[in-house]
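Asker: I'll drop the sequence and a predicted model, then ask my questions.
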Amino acid sequence: MNRPSRRGAPGEGPHVPVLMAEVLDALDPTGPGLAVDGTFGAGGYTRALLDRDPALRVIAIDRDATAIAGGAALQTYAGDRLRLVQGRFGTLDALVRAEGERQADWVVLDIGVSSMQLDRAERGFSFRNDGPLDMRMSSEGQSAADLVNEADEEWLADIFFHYGEERRARAVARTIIEARRRGPIETTGQLAELIAGVVRVEPGSHIHPATRSFQGLRIAVNDELGELVAALHAAERILKPGGRLAVVTFHSLEDRIVKQFLSARSGRAVQASRHVPSVERPAPKSFSPVTKGPVLPSEQECHVNPRARSAKLRAAERTDAPVPEPLDAVQALAVLPATAGLRGGSRR
């Protein structure tokens, strides 16, 4: 959901998704059918799908009520070809069936935080504009401030290390614990300043010292990896034979989950790693690959939109095989610190 600025036709959002052409090529949405955009955001993918074929219908889902409200103009433009639904994309199959549909022809997922969320200081996602330390995509449940001010040192270190891949995770956690003894940490500016005091970046680097830690907190607050695992299984359940799934990720852990899931579901053994044990080939095969390995953005797209640099697209086509049992090994990738806590791992 990371999108560069663009102005365009009525109902068009202020951003477009990365890898737009590549996603459409992978999905190949032609003729009458139902597409599900599980991460509506500013509506870029939804608009592109609607414009691809006048007979195509879209159910667009977003857990952020602000995003759904922002789609009003696109709803007017598309009429009854578009239905906007607030909810978690991890339950997209149930949401689609609640709309009276039995199966979908295409599913697209664009994982991560949107540019609109990052750019609005009051949402508390970014350290670039000081605001309340929130980070909740749905504005419900535990906030980043709750986590930062209540979690113990080990819990915080695990979040920063595993989700943010911050090598100084232990030092960041220790600094937070010491700081909150003097008073609660309530703003993004406060937290970013604390992290910058213990995390050093290479001279000339454009990466802020707080980038990885903020990423880890956001993933934990919104259970993003758990939602991704659930969404992959939900897409598997709702897609009809011949239906296609396209997933764009922006983080190595996200991409690893998608890769492991599609590898196992297409009959290739999941390789062992420090996160996941190897898995025997599942039978029957519920997906066949559409893309060979990840599809990356062009240099031109990265130049126009630097946020696209880490994007990866993977796509697959649903076979006529029945839905297999949930893939425990993939679920094991989505460690859930916000509920169960992360334990173990090397941190400094």
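Answerer: That came through fine.
Asker: going forward, measure contacts and count neighbours with C-alpha atoms only.
Answerer: OK.
Asker: what's the closest non-adjacent residue to the residue positioned nearest the centre of the chain?
Answerer: In the chain, the residue lying closest to the centroid (CA atoms, centre = their mean) is residue 111, at 2.2 Å. In space, and not counting its chain neighbours, residue 111 is closest to residue 249: 5.2 Å by CA to CA, 6 or more residues apart in numbering.
Asker: now do the contacts for that neighbour.
Answerer: When contacts are counted by CA atoms under 8 Å, 6 or more residues apart in numbering, residue 249 touches 110, 111, 112, 255, 310, 311, 312, 313.
Asker: what's the answer for residue 20, then?
Answerer: With the criterion set at CA under 8 Å, 6+ apart, residue 20 makes contact with residue 45.
Asker: look up how far residue 295 lies from it.
Answerer: 11 Å (CA to CA, to the nearest Å).
Asker: distance to residue 183 and secondary structure added to the contacts of residue 249, as CSV?
Answerer: Listed next are these as CSV, based on distance: CA to CA, whole Å; DSSP: H, G, I helix; E, B strand; the rest coil:
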residue, distance to residue 183, secondary structure
110, 37, strand
111, 34, coil
112, 31, coil
255, 38, helix
310, 36, helix
311, 38, coil
312, 41, strand
313, 43, strand
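Asker: and here is the other one:
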Amino acid sequence: MNTWTHTTVLLSEAIDALVTNPDGSYVDATFGRGGHSRALLARMGASGRLLAFDKDPEALAEAARIQDGRFSIRHEGFAALGDLPGGSVTGVLMDLGISSPQIDNPERGFSFRADGPLDMRMDPTRGTSAAEWLAVAEQRQIAEVIRDYGEERFAVPIAKAIVARRQERGPLATTAELAELVAGAVKTREPGQNPATRTFQAVRIFVNGELEELEQALKGSLDVLQPGGRLVVISFHSLEDRIVKQFIARHSRAVVDRRAPFAEPAPTLLRALDRVRPSEAEVAANPRARSAIMRVAERTDAPLPAARGRGHA
């Protein structure tokens, strides 16, 4: 049995913002290790319902420990959120990124802090691992991924080093190999930050399609939320937060059709409510909370142009 633990970030703040009706139907779009789900169940009434999503088999195993008839979980990414019936959900919570047990377990390959297989998949039973992708990707693609998803200014030297390494000695297989290679290619580094930080973030985001999945899930939330329903999203880096911020802003303002300037503008679909950062006390107790930003929005009663929701909650 492992000893890896996870401290849920902005726990009470997220539940306070999300729950408008204790007997409503809620979605924990990223179950992780269940901190938010357990707190939600404690706040919900007897007839409330909670559906969770997660790709990680270890998260599914943790979810099996919740013996509560109001709770169910799907072994899917949260891009599947839009498959739920339109207007069927009272609140959607998204806690983005990776959980502490995923980072701390060397076998998952998410971190350079301990050596392990270069995997990085949220669901290690599906898809292409980081090692498999880096073994075949072209230098240009590797550089674009590291630059765009890691905001790394040394993306080109790092990509060249990765390709040269696999040509000379074979492809990278472990996290330590990748971290050492990046350290040799990065000429300067931010104080207190490992030079491999941005590269590991970029490869992980790419391998799991995280930003594309986030965009799909946000679109799905518009379909499934009831009027007055809440969307609560916690992000941990600027790429995620920018997508969430722009999505809320885009759907919080009336849209004028320039082809018909005198027509009524299209109604807003969301109302931006809040932006919350962790308290100093929370960051002191859990340093991994320091970069978290929580954004809260509310679904208006404006109808979508066409319902896309399907399936059953």
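Answerer: Arrived safely, thanks for sending. Model, not experiment: these values are computed from the prediction.
Asker: ok, back up a step: can you tell me what the residue nearest to residue 111 of structure 1 aligns to in structure 2?
Answerer: In structure 2, the residue matched to residue 249 of structure 1 (TM-score structural alignment) is residue 235.
Asker: separation between its match and residue 185 of structure 2?
Answerer: For residue 235 of structure 2 relative to residue 185 of structure 2 (CA to CA), the value is 29 Å.
Asker: flag every buried residue along the helix or strand where residue 74 of structure 1 lies.
Answerer: Taking DSSP states H and E as the definition, one finds residue 74 of structure 1 inside helix 72-78. Across helix 72-78 of structure 1, burial judged by 16 or more other CA atoms under 10 Å covers 74, 75, 77, 78.
Asker: not counting its neighbours along the chain, what's nearest the last one?
Answerer: Right, the one you point to is residue 78 of structure 1. residue 50 is the one closest to residue 78 of structure 1 (CA to CA, 6+ apart), at 7.5 Å.
Asker: tell me where the stretch 101-250 of structure 2 has helices.
Answerer: 130-136, 139-150, 155-169, 175-185, 197-208, 210-224, 238-250 (DSSP state H, counting those that start in this stretch).
Asker: just put those in JSON lines and tack on mean neighbour count and distance to residue 117 of structure 2.
Answerer: Converted to JSON lines, the helices of the stretch 101-250 of structure 2 look like this (neighbours: other CA atoms under 10 Å; distance: least, CA to CA, whole Å):
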{"stretch": "helix 130-136", "mean neighbour count": "19", "distance to residue 117 of structure 2": "8"}
{"stretch": "helix 139-150", "mean neighbour count": "20", "distance to residue 117 of structure 2": "19"}
{"stretch": "helix 155-169", "mean neighbour count": "18", "distance to residue 117 of structure 2": "16"}
{"stretch": "helix 175-185", "mean neighbour count": "19", "distance to residue 117 of structure 2": "6"}
{"stretch": "helix 197-208", "mean neighbour count": "22", "distance to residue 117 of structure 2": "13"}
{"stretch": "helix 210-224", "mean neighbour count": "20", "distance to residue 117 of structure 2": "20"}
{"stretch": "helix 238-250", "mean neighbour count": "16", "distance to residue 117 of structure 2": "26"}
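Asker: in JSON lines: these, plus distance to residue 110 of structure 2.
Answerer: Written out in JSON lines, the entries for the helices of the stretch 101-250 of structure 2 read as follows (distance: least, CA to CA, whole Å):
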{"stretch": "helix 130-136", "distance to residue 110 of structure 2": "9"}
{"stretch": "helix 139-150", "distance to residue 110 of structure 2": "14"}
{"stretch": "helix 155-169", "distance to residue 110 of structure 2": "18"}
{"stretch": "helix 175-185", "distance to residue 110 of structure 2": "8"}
{"stretch": "helix 197-208", "distance to residue 110 of structure 2": "7"}
{"stretch": "helix 210-224", "distance to residue 110 of structure 2": "14"}
{"stretch": "helix 238-250", "distance to residue 110 of structure 2": "18"}
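Asker: nearest to residue 270 of structure 2, out of these?
Answerer: Nearest of these to residue 270 of structure 2, taken as CA to CA: helix 238-250 at 6.6 Å.
Asker: ok, which stretches of structure 1 are strands?
Answerer: Along structure 1, the segments classed as strands by DSSP state E run 33-37, 56-62, 82-86, 104-110, 239-249, 287-289, 312-318.
Asker: dump those to a markdown table, plus distance to residue 124 of structure 1.
Answerer: A markdown table is the format used below for the strands of structure 1 (distance: least, CA to CA, whole Å):
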| stretch | distance to residue 124 of structure 1 |
| --- | --- |
| strand 33-37 | 25 |
| strand 56-62 | 18 |
| strand 82-86 | 21 |
| strand 104-110 | 21 |
| strand 239-249 | 22 |
| strand 287-289 | 38 |
| strand 312-318 | 26 |
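Asker: re earlier: could you measure from the alignment partner in structure 2 of the residue nearest to residue 78 of structure 1 over to residue 35 of structure 2?
Answerer: Applying TM-score structural alignment, one finds that residue 50 of structure 1 aligns to residue 41 in structure 2. Noted for residue 41 of structure 2: a distance of 10 Å to residue 35 of structure 2, by CA to CA.
Asker: who has more neighbours, these two?
Answerer: It is residue 41, of residue 41 of structure 2 and residue 35, that has more neighbours when counted by other CA atoms under 10 Å, with 19 against 14.
Asker: quick check: the residue nearest to residue 111 of structure 1 vs residue 136 of structure 1, distance?
Answerer: 19 Å.
Asker: so residue 194 of structure 1 sits right up against residue 176, yeah?
Answerer: Yes. The pair residue 194 of structure 1 and residue 176 passes the contact test of CA atoms under 8 Å, sitting 7.1 Å apart.
Asker: give the residues shared as contacts by these two.
Answerer: By CA under 8 Å, 6+ apart, no residue touches both residue 194 of structure 1 and residue 176.
Asker: residue 203 of structure 1 - how many residues pack around it?
Answerer: 6.
Asker: and for residue 302 of structure 2?
Answerer: Residues near residue 302 of structure 2, counting by other CA under 10 Å, number 12.
Asker: contacts only, for it.
Answerer: Residues counted as contacts of residue 302 of structure 2 (CA under 8 Å, 6+ apart) are 227, 267, 268, 269.
Asker: now those residues as CSV including distance to residue 192 of structure 2?
Answerer: Shown next, in CSV, are these (distance: CA to CA, whole Å):
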residue, distance to residue 192 of structure 2
227, 45
267, 47
268, 43
269, 42
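Asker: I appreciate the help and will end here.
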